[in-house]
Structure formats: structure tokens, C-alpha cells
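Chemist: Provide a 3D model corresponding to the input given below.
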Amino acid sequence: MGEVVGQDERVRTLLRALVRRVHELGPLEGGAPVLDVQELGVRCVLTPADRGDGAVLSPREREVARMVGLGFTNKMIAAALGISLYTVSTHLRRIFAKLDVPTRAAMVAVLAGQRVVDG
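Modeler: The predicted structure is shown next:
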């Protein structure tokens, strides 16, 4: 059992080194696989992670953000989701912090993939 654990740790160390080296190579284009190999019946594919802004939000935060984008007020969102106004405000504060935006309009722009210009 100890030998297997040691081998697992060696594999993890090698994978971390590989990922660091790929990161050092610079930005990766279009999500195409960087590495696609099959060894001993195991296929290993290394692709760039999707870093879309929506990915950092929880499912509930995405739902609140979607409703803001549709023009819902906090009160309307609370009623539609069956949550309190305080909870809606908390979700919005967390979304703003995660996306590093100060307003609802900036949040919607970021999530729509538009560049936000500081005013």
C-alpha cells in the first residue's frame, strides 16, 4: 500500500511540473488540447481551462445575475426565487466582488463579454 501511495505522489508531482511548464509557455489559443496521449490504456488530455466570468459564480448567483440582466429589481428577484431582499443583496455583493465591478450595469456588461471602461 505504501508503494502505491508513493507512486501516486510521484505522478501528482510530475503533473504539477507539466502544468507549470505549459503555463510558462504563455497564453493558449482557442481551447485546443495542448497534450493528448494514451499510455497503458489511459488517455490523458490537457486543455486550457475555460476562464469565463460566469464560471466563478455559483448557480444561484448566476440565476440572480441573469434576472438582473432581464431588468428585474431586487424585490422582483426575491419574490421570484422565494428569498429575502437581504439574500438578494448578499448575492449581488458577492457577484460584484467576484467580477470586480461596482454596478449592476457593469456586472451585466462583464457577463455579456463586453469590456467595461472605468468612468
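Chemist: CA only for contacts and neighbour counts going forward, please
Modeler: Will do.
Chemist: give me the number of residues near Glu24?
Modeler: A count of nearby residues for Glu24, using other C-alpha atoms under 10 Å, gives 9.
Chemist: here is a second sequence; please produce its structure as well for comparison:
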Amino acid sequence: MDPQGVMEDDRVRALLRALVRRVHELGPSGGVPLLDTEELGVRCLLLPMNPEPVDVLSPREREIARMVGLGHTNKMIAAVLEISLYTVSTHLRRIFAKLDVSTRAAMVAVLSDNHGLPKSG
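Modeler: Have a look, this model is predicted:
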């Protein structure tokens, strides 16, 4: 085998070892990402194929989605979180893109179906 092939084999073995270690550390519950490592100068990021919708949102996006689920308007959200109305709209556009929805109702439905909207209280 040529030197390049040997190096690629070593890289694959190292990545597999790192993956096995990571999955073993995480246990059955898993997490995001499953693997984020650098081996032999190559960064590898392994994400689950079907993450829960709430897992793709940032903490701020989750908070805004929760507030939308509670019936708050963008203006109310902006006031409560002390951010601009434009920032709220930007967060909602990003949430819609991440969840592949086009309305607030669809966003709430997707997150409610996946237990992504925590209850108020």
C-alpha cells in the first residue's frame, strides 16, 4: 500500500476510536454533536441525522419560541427581553429556517410535538 493509503487508514482508525470513545462517554441518551474532534490535522464533526427540533435552536431562540408559544407578540418579546423588535424578527426568521416552517403556528406545532416548548411557570 502506498504511503498516502496508510495515512488515510490511520486517520480512519483514529476517527473511529474517537467516535467509539465519545459515544461510550455519552451513553444511551446521546447529545449534539456526537463527535467533534481533530485527528491527524483533520477536524471531524459528527451530528445526529435527525436531531430533535429544539436541539438545533440556540438558548435565546428557544426562549423566544417559548414566548411565542405563550402568545406573546414580537413587541412584547422585545420589551421583556430588552432587545430590539428587529432582533426578535431576526431570531424568528432563523428559527423558521432551522425548523423549515413559515409561520408562528407551524413553529409552535413542531416544537410542541417534540416537547421543545417548556411550560411556563
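Chemist: for structure 1, which segments count as helices?
Modeler: Using DSSP state H, the helices found in structure 1 span residues 2-24, 59-69, 74-81, 85-99, 104-111.
Chemist: now tabulate the ones you listed in a markdown table and tack on distance to Cys44 of structure 1.
Modeler: Listed next are the helices of structure 1 as a markdown table, based on distance: least, C-alpha to C-alpha, whole Å:
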| stretch | distance to Cys44 of structure 1 |
| --- | --- |
| helix 2-24 | 11 |
| helix 59-69 | 29 |
| helix 74-81 | 41 |
| helix 85-99 | 32 |
| helix 104-111 | 32 |
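Chemist: among the ones you listed, which is nearest Val45 of structure 1?
Modeler: helix 2-24 (11.8 Å; C-alpha to C-alpha).
Chemist: got the buried residues for that closest one?
Modeler: Val22 (16 or more other C-alpha atoms under 10 Å).
Chemist: same check on stretch 73-86 of structure 1?
Modeler: For stretch 73-86 of structure 1, by 16+ other C-alpha under 10 Å, it's 74, 77-78.
Chemist: for Thr103 of structure 2, which non-adjacent residue is closest in space?
Modeler: Phe96 (7.4 Å; C-alpha to C-alpha, 6 or more residues apart in numbering).
Chemist: what's that neighbour in contact with, if anything?
Modeler: For Phe96 of structure 2, the contacting residues are 102-103, 107, by C-alpha atoms under 8 Å, 6 or more residues apart in numbering.
Chemist: show me the contacts for Thr13 of structure 1.
Modeler: Contact analysis of Thr13 of structure 1 by C-alpha under 8 Å, 6+ apart lists nothing.
Chemist: neighbour-wise, give me the winner out of the contacts of Phe96 of structure 2.
Modeler: The most crowded member of those, judged by other C-alpha under 10 Å, is Met107 (22 neighbours).
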